[in-house]
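Novice: Sharing a model that was predicted from the sequence below.
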Amino acid sequence: MFIVSFPYAVHQGGYWAIFAMLAVAGICCYTGKILVECLYVTGKDGVKKRVRTSYGEIAEQVLGKWMGKVLVSSAQVIELLMTCILYVLLAGELLKGSFSTKSMPLSAWICLSTIPLLFCSFLKTMRRVSFLSLWCSIAHMFINIMIILYCLTLVHQWQPLAVKINPNIWTVPISLGIIVFSYTSQIFLPTLEGKMVRRERFNCMMHCTHIAAAVFKAVFSYIGYITWGENTQEVITNNLPRTLKIAVNVILVVKALLSYPLPYFAAVEIIEKAFFDKKTIFPSCYRENVSIKWWGIGLRALLVIATTLLAIFIPHFALLMGLIGNFTGTTLSFILPCVFYLSLKRDELHWYSKLWLLFIIFLGTLSGSIGIYYSFRALVLAFQGRSVIPWSHTNSFSKFDDMAANETLQISIMGG
């Protein structure tokens, strides 16, 4: 869902935002690969052996059982479930915005969009999840093609000189926040690599997907921004004519619902391994033939319902998610992979590799701290009942603070 806000990132960050799309892709590709490397140890014969299966087990090895596995697993579950809630909330808002009727409040649209998600309770393998994710990607490619084709019809009004070379220094972190959260996939990578038929092709897969994503995002963002220039909206679909906007929003709803199974399935796997495994205090939710027990399906369905209820009832949820997401996102995707790799592979690394890892840790800490600050500031404004609209002059905070708070809301909605 992130790419529809990328032209606005160029609006805020200029050419620096386009450069960041390429640079962040490279960093996230690197941290993803080293995270998976931490799953393996190299024997004296030079053969690598997979001795760990999850992000939590890597953390347990480095930080100790309680500090590592429990804290990292908790952060993962929070991040994953908040992403699930975001998709449900976003689907409801898109439906309400496209087919607005006074008789159906937002909560009704959210409940309606949740009905097909109850079938996620029956998912057993990553293969099924991958199939749904494939259609999710196809749906979004269709959206991107529609938007690009419409932009090409307006080539006569393109404004290439509108892209800033020296943007406002205060708006660059806004662009960076949108971009960083569009590349974070480290939570899924240990599970994904473990399910691959040919694990030796993992690095090749990472290179191909990140290069393709970086190039497409840069081109899409540039074309989208020069089409509308300073009138570029936070979500590019808002610049489209009404009929096309409704069509794109409906497809976005489908994409949001197809995006739900991946974080949901990853969260279920972590919870089941922590509480419903053979070695835990609760009995396993699987039979000997690997089928799910009826009460296991019921618990999974309750988790879907819980994400729906949280999307409806938590006040200022998007802002709260921005606060927690800025912490868990940068921690899990930038900082911890480098910390774990330094700890587990330090004897195998050259000094320049260690220096590069330390730089990524610093960058993740800096961007996360900035995101947490603005998310917290926006949350304070919201709980005080004060406007976070950038053109509002009712707050006692400065205009810049209001703008930063509003943009944090946009980042949390689009990136989580």
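Specialist: Yep, it's here.

Novice: contacts and neighbour counts: CA atoms only from here.
Specialist: OK.

Novice: Surely Gly14 and Ile169 touch.
Specialist: No - assessed by Cα atoms under 8 Å, Gly14 is found out of contact with Ile169, at 10.7 Å.

Novice: higher neighbour count, these two?
Specialist: Gly14 (24 against 10; other Cα atoms under 10 Å).

Novice: Which of the helices or strands spans the closest residue to the more buried one other than its chain neighbours?
Specialist: Distance criterion Cα to Cα, 6 or more residues apart in numbering; nearest residue to Gly14, sequence neighbours excluded, is Lys164 at 4.4 Å. For Lys164, there is no host helix or strand (DSSP states H and E).

Novice: now swap in Gln76 and tell me
Specialist: With DSSP H and E as the test, Gln76 turns up in helix 71-98.

Novice: just checking, what packs against that helix?
Specialist: helix 55-63, helix 106-114, helix 242-259, helix 261-275, helix 294-313, helix 317-330 (3 or more Cα pairs under 8 Å, 6 or more residues apart in numbering; DSSP states H and E).

Novice: Included below, for side-by-side comparison, is a second structure:
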Amino acid sequence: MWGKLLMKSLGKRLQSLVVKSNCTNCGNNQHKSSDEENCNVCLGESKECKCVHNTNHNNNNNYNYNNSSNIEGGTNMMMETKNDASDEDDEANSSFTHAVINMVGMLIGLGQLSTPYAVEQGGWAYSSTLLIGLGVMCTYTSHILGKCLRSYPTKLRSYADIGGQAFGSKGRLLVSTFIYMEIFMALISYTISLHDNIVTVFLGTTLKLHLEKLSTPQLLTIVAVLIALPTMWIRNLSSISFLSTVGILMSVVIFVSLAAAAVFGGVLTNHSIPVFQMHNVPSISGLFLFSYGGHIVFPNLYKAMKDPSKFTKVSIVSFTIVTALYMIIGFLGAKMFGPNVNSQFTLSMPAKQIITKVALWATVLTPMTKYALEFAPFAIHLEHKLPSTMSGRTKMVIRGCAGSIFLLIILALALSVPYFEHVLSLTGSLVSAAVSLILPCAFYLKIFWGQIAKSHLVLNFFLITLGLFLGVMGTISSSRSLVENFQAHHSN
């Protein structure tokens, strides 16, 4: 596939070069101007140039196709194209299996901790319907993101690029805002999770630092974040990728710990799960939406594949695995802990058991491995904005200081609003609904308008409407719960 793209791109560049050179030799300036414009239009739309001037130029004896400057320019152009293609080939080294692992690792995270709570609060009928339904819908939206990328294979490389292609500079700005909001709010959720679980890990531990306004759990959280702070100075992407791999491993450990607690930990799976709890539907929808939110990274996974034509199959396999894991974790945890299940099931596991300690430590370490990876988009954007004359060391210092300040702001907000399920639900409703459902459908409709079958038009408008409904209802519900809990906490 990449060979075909290379030859097509090379052919178009050489064709454009020849046309411009021929027009330069033409004595008619008006002819030259109009023909160049027409050729540029044809080539810009990726069409074969069939303009009238081709015939005229072929019949004109004044053209010299062996012009040495044309040969030299064509050779340089060819070398540039080959170098660009070589860079892309170096990046596109991900196999099908590797792509599936990356996508599953991207999707499995904090969502798995809250799934048992969501199943218990929403009821098994609603939860199973929404888990499977969202899995299918998000698979489809990842598929149409791949179609958008295939429509402009050399131009679109990221989620923001697709937004810019569909809606211009304002679209790119809006999409970038949603991307940074998701990263920011997800990091707050990770830090809240760190705070909640580190308390249980060091249960009974007291730090006497004579700081009246800070409790021991808050001090422990600050210490953990300060330990993770140096990772914000990492500039090497391979080191950041290593941290990401450790985070994926911790997610696997958490899942295995829950299963081990059911089999070896003496926890009975005898609790009944309600069928349907209507009053909890809006907030629970946000938790499930957050669990499937990973679309901002999918274009990067697509571009990293050796064979991007298999991206849809990767999405199907990945979302099938993730949906199955969520179903197992959600229903197993709800059956194990019943109405007393915590918003993070690790806090409901039997105390003082080795299995529980392992799960808690894995949950504490997971956020500490995520900070550098989540901050990377900010860091890359920041470095691009810095003057090119600035030294690498200075850029590293600016990047590290900005990352450290950013993490400390995240820490302060997380300690001020320690309500994991409400923040997670708000993130899912306010941001993930847009990134995973609404925006991909809007991109697809805008880019392919006029080429879409009526059934697909109806489907995409339905998904946009559903995403808006779940997003608005969930945002209102989770925001209200967040404010109520915050006021109750401070009044006490």
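Specialist: Thanks, I have it. Computed from a predicted structure; not experimentally measured.

Novice: TM-score of the superposition?
Specialist: Once the chains are laid over each other, their TM-score by TM-score structural alignment, normalised by the length of the first structure reads 0.79; 367 aligned residues with a Cα RMSD of 2.9 Å.

Novice: if I line the two up, what does the residue nearest to Gly14 of the first structure land on in the second structure?
Specialist: Using TM-score structural alignment as the criterion, Lys164 of the first structure maps onto Pro274 of the second structure.

Novice: Tally up the residues packed near its match, please.
Specialist: Counted with other Cα under 10 Å, Pro274 of the second structure comes out at 17.

Novice: OK, contacts around it?
Specialist: 120-124 (Cα atoms under 8 Å, 6 or more residues apart in numbering).

Novice: Would you mind giving these as a markdown table with secondary structure added?
Specialist: Output for the contacts of Pro274 of the second structure, formatted as a markdown table (DSSP: H, G, I helix; E, B strand; the rest coil):
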| residue | secondary structure |
| --- | --- |
| Glu120 | helix |
| Gln121 | helix |
| Gly122 | helix |
| Gly123 | coil |
| Trp124 | helix |
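
Novice: Could you tell me which helix of the first structure is the longest one?
Specialist: Secondary structure of the first structure per DSSP state H: the longest helix is helix 351-383.

Novice: Any buried residues in that helix, and which?
Specialist: Buried residues in helix 351-383 of the first structure, counting neighbours by 16 or more other Cα atoms under 10 Å, are found at 354, 357-358, 360-361, 364-365, 367-369, 371-379, 381-382.

Novice: what does stretch 2-11 of the first structure give?
Specialist: Neighbour count says stretch 2-11 of the first structure has 2-11 buried, by 16+ other Cα under 10 Å.

Novice: Of these, which belong to strands?
Specialist: Using DSSP state E, the subset of the buried residues of stretch 2-11 of the first structure located in strands is empty.

Novice: Looking at those residues, which is nearest Val180 of the first structure?
Specialist: Phe2 (10.0 Å; Cα to Cα).

Novice: which residues does the aligned partner of that closest one in the second structure contact?
Specialist: By TM-score structural alignment, Phe2 of the first structure lines up with Gly111 in the second structure. The contact partners of Gly111 of the second structure, by Cα under 8 Å, 6+ apart, come to 287-288, 290-292.

Novice: go again using 7 Å as the cut-off
Specialist: 290-291 (Cα atoms under 7 Å, 6 or more residues apart in numbering).

Novice: Spit out the contact partners of the alignment partner in the first structure of Thr154 of the second structure.
Specialist: Matched by TM-score structural alignment, Thr154 of the second structure corresponds to Arg50 in the first structure. Arg50 of the first structure is in contact with 39-41, counting by Cα under 7 Å, 6+ apart.

Novice: quick revisit: now, the most widely separated pair of the contacts of Pro274 of the second structure?
Specialist: Gln121 and Trp124 (8.8 Å).

Novice: Now which residue in the first structure aligns to Leu347 of the second structure?
Specialist: Looks like Leu347 of the second structure aligns to Asn238 there (TM-score structural alignment).

Novice: Would you agree that match falls within a helix?
Specialist: Yes - under three-state DSSP, Asn238 of the first structure sits within a helix.

Novice: ok, it - how many residues close by?
Specialist: Asn238 of the first structure: 15 neighbours (other Cα under 10 Å).

Novice: Distance check, it against Thr232 of the first structure.
Specialist: 9 Å (Cα to Cα, to the nearest Å).

Novice: ditto for His350 of the first structure
Specialist: Distance from His350 of the first structure to Thr232 of the first structure, by Cα to Cα: 45 Å.

Novice: distance of Ala20 of the first structure from Ile85 of the first structure?
Specialist: With Cα to Cα as the criterion, Ala20 of the first structure and Ile85 of the first structure are 28 Å apart.

Novice: higher neighbour count, those two?
Specialist: Counted by other Cα under 10 Å, Ala20 of the first structure and Ile85 do not tie: Ile85 has more neighbours, with 24 against 19.

Novice: Touching, that one and Thr307? I think so.
Specialist: Yes - with contact defined as Cα atoms under 7 Å, Ile85 of the first structure counts as touching Thr307 (5.1 Å).
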